[in-house]
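Student: What would the 3D arrangement of this be:
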Amino acid sequence: MRVLIIDDDPINLLFLSEILGPFAEVDSVSSGQDGVDSFERALAEGNRYDAVLVDIRMPGMDGHQTLQKIRGIERDAGLRTESETAAIMVSAMNDAQNVNRAFFQGGAISFLSKPVDPDLLLGELRKFGLLG
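Tutor: Alright, predicted model coming up:
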């Protein structure tokens, strides 16, 4: 499994990478634009990510914008909705507006509040068939 983590906080990047490292090949970037660039490059190289974890609050391009750009890249590549990369929003901004936007506009499969519970994250990945 390949996972891309997009979060501007280096501690969160390290924490999530350590949780997922034993189970996946993990790439991490610290901005929305870097996430979009990494995602696009991986898709062009035929080495797609199975999942992306995206923080909402980031300077410049926020997590919602980042996920919308990723979904645009997938559409432009001809991927259908059922073939989209699994997206999990990871944020302390867990109000109804942000949660709804993540699911209904971004197509996220899950929304996890920070601080992330490692067992909950791994459970979500298993629930959606991303971890054995």
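Student: from here on, contacts and neighbour counts on C-alpha atoms
Tutor: Fine.
Student: any chance you could map the helices in the chain?
Tutor: Taking DSSP state H as the test, the helices found in the chain are 10-20, 32-44, 63-76, 96-104, 118-127.
Student: Next, format the ones you listed as a markdown table and append mean neighbour count.
Tutor: Formatted as a markdown table, the helices of the chain follow (neighbours: other C-alpha atoms under 10 Å):
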| stretch | mean neighbour count |
| --- | --- |
| helix 10-20 | 16 |
| helix 32-44 | 18 |
| helix 63-76 | 19 |
| helix 96-104 | 15 |
| helix 118-127 | 14 |
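Student: and for comparison, fold this next one:
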Amino acid sequence: MHALIVDDDFIGRKLMLKYLRDYCLCDVAISGDEAITAFQLAWIEKDPYDVIYLDIVIPRSNGFEVLDYIRNYEKENDCPFKAKIIMVSALDDQNQIVNAYRNECDSYMVKPISMKKLKEVSKQAGVPLKKILR
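Tutor: Next up is the predicted model:
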């Protein structure tokens, strides 16, 4: 499984990488622009992301803008499958959560993140985390 972690916070990225390293090959992006570039390159290289953990508050295109870009790209390019997108935020705001689902995210995870929470939310989004052999 191929995952993209998008978070501008070093500790947040490091923690997600630690939790996910036994389950998938992970790339990271620290801004919205970088996330869009990584997403595009993954399709060009024919190795698209299965799951994207997308923080909402990131520089240069926020998480909602990135989500919108990805869903439009998938539609316009007739992608054979859609990446599972899990929005990540420190805010447990009902309006923000509703907005995320309206914009076609697959799940929403509120920080702080634990391994248990990550597994539950990933499974809810249709991304069961299974250990990989390296």
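Student: Got a TM-score for the pair?
Tutor: Scored against TM-score structural alignment, normalised by the length of structure 1, the superposed chains reach a TM-score of 0.91; 129 aligned residues with a C-alpha RMSD of 1.4 Å.
Student: Save the helices of structure 1 as a markdown table, and put in distance to Arg57 of structure 1 too.
Tutor: Converted to a markdown table, the helices of structure 1 look like this (distance: least, C-alpha to C-alpha, whole Å):
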| stretch | distance to Arg57 of structure 1 |
| --- | --- |
| helix 10-20 | 12 |
| helix 32-44 | 10 |
| helix 63-76 | 6 |
| helix 96-104 | 10 |
| helix 118-127 | 19 |
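Student: Any idea which of those helices gets closest to Leu4 of structure 1?
Tutor: helix 32-44 (7.6 Å; C-alpha to C-alpha).
Student: Quick one: average offset of that closest one versus structure 2, please.
Tutor: Aligned to structure 2 and superposed, helix 32-44 of structure 1 gives a mean residue distance of 0.6 Å (mean C-alpha distance after the TM-score superposition for structure 1).
Student: now that helix, how far from the centre of its chain.
Tutor: For helix 32-44 of structure 1, the separation from the chain centroid amounts to 12 Å (computed by C-alpha atoms, centre = their mean, to the nearest Å).
Student: Please apply the same query to stretch 42-56 of structure 2.
Tutor: Its chain's C-alpha centre and that of stretch 42-56 of structure 2 lie 8 Å apart, by C-alpha atoms, centre = their mean.
Student: Need the distance between the two termini of that stretch.
Tutor: 21 Å (C-alpha to C-alpha, to the nearest Å).
Student: buried sites along it?
Tutor: Going by neighbour count (16 or more other C-alpha atoms under 10 Å), the buried part of stretch 42-56 of structure 2 is 48-56.
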